[in-house]
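J.: Below: sequence and its predicted model.
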Amino acid sequence: MHASDAYANLLLPREIARARLTGADAALATELTYGTLRRQGTYDAIIADAAGRAVDAIDPDVLDALRLGVHQLVSMRTPSHAAVNETVRQVRQASGRAASGFANAVLRRVSERTTDEWLDRLDAAARSEDERLGVRFAHPVWVIRAFRRALASEGRADELEALLSSDNASPVVTLAALPGLAAVPADASRTAYSPIGFRSAGGDPAGLITASDGRIRVQDEGSQLAALALARALPVRPGERWLDLCAAPGGKTAVLAAEALAHGASLEANELSAARAGLVRDSVAGVPLDVPVSEEDGRVRAGRGRYDRILVDAPCTGLGALRRRPEARWRKQPSDVPELAALQTGLLDAAIAALSPGGVVAYVTCSPHLAETAAVVAEALRTHGDAIEELDARAVISDISDAPIDLAAADGTGRAQLWPHRHGTDAMSISLLRRR
């Protein structure tokens, strides 16, 4: 994955199928991959200490093998001799005898301390509190600071460690039954907030998904709430035109399509990437509604009509989905944020300009970073002045929710911020803006 720059959630299932792994073997491969990626920063600090050299000075293939070995020693119940011997064997096959001797020495040193002893040792070596948190919870320091600022905007900075811990936990698979088209199975466990969300009663939900003809799918509860917030922000008038401006991979598009079908509205979708536009078409195939999918820059596409509801699920850093894409924390850089914020601002401006009077745009990011959320919305409110007003997304989501939902007043605005540690969802930011 490091060599191909692919994400584990896309590459690993193909590799497991190619290797014909099933049952316990597939589960082990998944745990080794995701667990190692999540805790990579912690493991690199341990390896550097045990090796007496920076990880940048270690051959990349050897380093990847060492990370897998350290994960087994530090975070799994794998016997030390098995973890060490198997890792050394892999290094010998890939990189030769000299490299295997180095790997053996490093892993033997790692195995001499317990997990708590290693964490205490790393804590003592940290030069600041942020660095300590970064190593202990395996997050880059810049991400920790961004999370702290976002939580502090709600008066909840004391929840930082709980958030970091949640990012390192495997997410529970959540499914959505498209409203009006599929029912939540009687034996399923309903999600706390989304009225269309549930968790399978047991086992692999693939059979249930296949049998539903696309009307039941895997979808994070936060993603469900984001789509429902737009569809249910105001009563729907028959004949409304809706647009999903940045639609891939299409989960929110499918929810909007089902809602549009139920209320006599139409829906169009757009996705710049042709390959990802194909995912959108597949996603809406189970909804008996014609949803044309265009393939244009959203800033251009929005100007081709007037719409009553527009979803801007903007490209972002993805820092809100680190449970699902753990390697994103190591690939994204603070320098990525300004370029993304400029794109987000352009997309939101174009969407606002395309709204009919009384129309609503939902600005959504799977990131809590304030530069991608509050700042983009504040800029839109400044730019468009009295032409738009912000709706209370927190109130809308509270009305949708099946249970009371703790949505702190983020930034003193109506923006709703979901959190993995508080809501069990991805850290989805949802803002609603209405054209006067």
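T.: Yes, it's here.
J.: C-alpha from now on. contacts and neighbour counts both.
T.: Fine.
J.: quick one: contacts for Ala353?
T.: Gly303 (C-alpha atoms under 8 Å, 6 or more residues apart in numbering).
J.: how close does it sit to Ile388?
T.: 10 Å (C-alpha to C-alpha, to the nearest Å).
J.: longest single strand anywhere in the protein?
T.: Taking DSSP state E as the criterion, the chain has its longest strand at strand 355-365.
J.: can you give me the strands in this structure?
T.: Using DSSP E, strands in the chain cover 175-177, 189-190, 197-199, 216-218, 241-244, 266-270, 293-294, 307-313, 355-365, 388-391, 416-417, 429-435.
J.: okay, those in a markdown table with mean neighbour count and distance to Leu228 next?
T.: Conversion of those to a markdown table gives the following (neighbours: other C-alpha atoms under 10 Å; distance: least, C-alpha to C-alpha, whole Å):
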| stretch | mean neighbour count | distance to Leu228 |
| --- | --- | --- |
| strand 175-177 | 25 | 12 |
| strand 189-190 | 18 | 16 |
| strand 197-199 | 24 | 11 |
| strand 216-218 | 21 | 16 |
| strand 241-244 | 26 | 13 |
| strand 266-270 | 24 | 14 |
| strand 293-294 | 20 | 20 |
| strand 307-313 | 27 | 11 |
| strand 355-365 | 24 | 10 |
| strand 388-391 | 18 | 15 |
| strand 416-417 | 27 | 13 |
| strand 429-435 | 26 | 11 |
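J.: Below is structure B, check it against A:
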Amino acid sequence: MTSAGRRHGPSGRPAGPRTTQQRPESRRVRPVLDGARLTAYDVLEGVSARAAYANLLLPQLLRERSADLRPRDAAFATQLAYGTLRATGTLDAILTGLVSRPLAELDPKLLDLLRLGAYQIIDLRVPAHAAVDTTVALARAIVGTGASGLVNAVLRKVAAGGTREEWVAALDVTGDDRLALLTDHPLWIVAAWRDALGADGPGAEAELEAALLADDEAPEVHLVARSVDRASLIAASDGLPGPWSPYAVRLEGGDPGLLDDVRSGAAGVQDEGSQLAALALVRAPLEGPDAAWLDMCAGPGGKSALLAAVRPDGVRLTAADRSEHRVGLVASALRDAEDVEVLVADGRSGPWEPGSFDRVLLDAPCTGLGALRRRPEVRWRRTADDVPQLAELQGELLTAALAAVRPGGVVAYVTCSPHTAETVDVVAAAAARDDVEVLPVAPLFPGVPDAARGDAWQLWPHRHGTDAMFVALLRRV
């Protein structure tokens, strides 16, 4: 990725390779590229061309370009990048009727530019002339003068069509197809959330729409107080106490990475729902001794770090993950914890003996549909075809987790997805065994409303302000 110093920023300094090249004798001034829009485009291009993750790439670019991007420019770049990625399906539905050939046949860079410009017009209500002119300037610098003419023509048609609501009305779709376009979700995810919410009956449609819209909102930053008192963390961060977890602090703004407690590891950035998932394991009633805990799929280490901080004296914690890179992150998160073991191991064939642990946390790999607020491109990167394979893996891991826990011990099965195939179906298959008992989760958190999903637990962005975490507790009997 080219650094910001080689491109135009708000200061107007020459941007090098992305400016329009003129003949030496020309006295025309080269166009100044808008720094915020250029940064947003670079995120889109990274996601589409290299399968990058926006939540990792964007902070890197903002750090590299901090000298040229003022705070409000950085905020606008974030809004543009995340918003355009989130709205990709709706934007493509609009653009399809305005381009003479299939979108898949366009230069991917050109398609990213069209999406970026269209998003500004239909969702941000940026004046059409500003959205068109700045996107045309980017197109001229990135893909050439000929392509910039196409961008100009198409975006003017987008502007003539009006707002998102007017465009969706013009597309003449109804039912879930309309809801998908209005809320920026693929149709299969709309169906999955409808099923998970049990959206049938009075008010069901309104709640489904509220849930999907909440899934589009930028999430608050949540902190977890590990080895620091929560009141001290609240004072240092100017945050507010989380309503559900006794360790949670919610921030209304600011950079948590600047806090001393976060830099030292005494606190961390962790969604309050993830905190509750780890605490469910801690609070589950146990029969017999309580001396050995396992985090089976521990990377990147947030839940392991919380478990290490809240475990009773004398409890040994083992944290495993099959990815060496993720194990490195776990080791960093647990760097100051005592009596912990960090392993590179596949949970399905770990080196531990059967029945070695009293409590096991299985935060299983999943589609991530519960955290789409944080990774906007995932909703278009995942497909319904991914679910069966993941569900099979989840079942295998849960079988292994139940083997790793002793009779009388407890397994917490956790996914950051509400999809029925990844949640209640996986638990039901395990619960069909004679030696497994499902424990109700809701009584462990009497202050958290509207989370019970049978005996399991389902958090929601629109109900709880958290990621859509699923938690089930299973005991060997």
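T.: Great, that's in hand. Note that the structure is predicted; figures quoted are calculated from it, not measured.
J.: what about the longest strand of the first structure, how far off from the second structure?
T.: When the second structure is overlaid, strand 355-365 of the first structure sits 0.7 Å from its aligned residues on average, using mean C-alpha distance after the TM-score superposition for the first structure.
J.: Okay, angle between that strand and strand 307-313 too, please.
T.: Put simply, strand 355-365 of the first structure runs at 20 degrees to strand 307-313, going by axes from the mean of the first three to the mean of the last three C-alpha atoms, to 10 degrees.
J.: Pull up the aligned stretch in the second structure for strand 355-365 of the first structure.
T.: Structural correspondence for strand 355-365 of the first structure: residues 405-415 of the second structure, per TM-score structural alignment.
J.: which residues touch that stretch?
T.: 277, 280-281, 284, 286-288, 354-366, 368, 398, 401-402, 422-423, 427, 469-477.
J.: Distance from it to the middle of the chain?
T.: 26 Å (C-alpha atoms, centre = their mean, to the nearest Å).
J.: Ok, stretch 281-291 of the second structure next?
T.: 31 Å.
J.: who touches it?
T.: Residues contacting stretch 281-291 of the second structure (C-alpha under 8 Å, 6+ apart): 307, 311, 314-316, 357-361, 408-412, 441, 444, 473.
J.: switch the cut-off to 10 Å
T.: Stretch 281-291 of the second structure is contacted by residues 276, 293, 307, 310-317, 357-362, 406-414, 439-441, 443-445, 471-477 when judged by C-alpha atoms under 10 Å, 6 or more residues apart in numbering.
J.: ok, now which ones touch the aligned residue in the second structure for Leu28 of the first structure?
T.: Correspondence of Leu28 of the first structure to the second structure, assessed by TM-score structural alignment: Phe76. Phe76 of the second structure is in contact with Gly35, Ala36, Arg37, Thr39, Ala40, Leu69, Arg70, counting by C-alpha under 10 Å, 6+ apart.
J.: Kindly provide the distance from Phe76 of the second structure to Arg37 of the second structure.
T.: Taking C-alpha to C-alpha as the measure, Phe76 of the second structure falls 8 Å from Arg37 of the second structure.
J.: overlap in contacts of those two?
T.: Common neighbours of Phe76 of the second structure and Arg37 are not found (criterion: C-alpha under 10 Å, 6+ apart).
J.: all helices of the stretch 51-200 of the second structure, in order?
T.: 54-64, 71-86, 88-96, 108-122, 128-142, 145-160, 164-171, 175-183, 187-197 (DSSP state H, counting those that start in this stretch).
J.: what range in the first structure does the fourth one sit on?
T.: With the alignment judged by TM-score structural alignment, the segment of the first structure matched to helix 108-122 of the second structure spans residues 60-74.
J.: Could you list the buried residues of that stretch?
T.: 62-74 (16 or more other C-alpha atoms under 10 Å).
J.: what do you get for stretch 147-163 of the second structure?
T.: Buried, per 16+ other C-alpha under 10 Å, within stretch 147-163 of the second structure: Ser148, Leu150, Val151, Asn152, Val154, Leu155, Arg156, Val158, Ala159, Gly161, Thr163.
J.: One more: stretch 263-276 of the second structure?
T.: Buried-residue list, stretch 263-276 of the second structure, by 16+ other C-alpha under 10 Å: Gly265, Ala266, Ala267, Gly268, Val269, Gln270, Asp271, Glu272, Gly273, Ser274, Gln275, Leu276.
J.: closest to Leu343 of the second structure among these?
T.: Gly265 (20.3 Å; C-alpha to C-alpha).
J.: Could you check which residue of the first structure pairs with the closest one?
T.: Using TM-score structural alignment, Gly265 of the second structure lines up with Gly214 in the first structure.
J.: how near is the residue nearest to its match when sequence neighbours are not counted to Gly251 of the first structure?
T.: Closest residue in space to Gly214 of the first structure, ignoring its immediate chain neighbours: Gly286 at 4.5 Å, by C-alpha to C-alpha, 6 or more residues apart in numbering. Distance of Gly286 of the first structure to Gly251 of the first structure, given as C-alpha to C-alpha: 12 Å.
J.: Between the two, which is the more surrounded one?
T.: Ranked by neighbour count (other C-alpha atoms under 10 Å), Gly286 of the first structure and Gly251 place Gly251 first, with 24 against 18.
J.: all helices for the stretch 201-350 of the second structure, in order.
T.: 204-214, 230-237, 260-264, 272-283, 302-310, 324-333.
J.: So which of those helices is nearest Tyr247 of the second structure?
T.: It's helix 230-237; of the helices of the stretch 201-350 of the second structure, that one is closest to Tyr247 of the second structure (C-alpha to C-alpha) at 6.1 Å.
J.: got the angle between the closest one and strand 221-225?
T.: 140 degrees.
J.: got the buried residues for helix 230-237 of the second structure?
T.: Arg230, Leu233, Ile234, Ser237.
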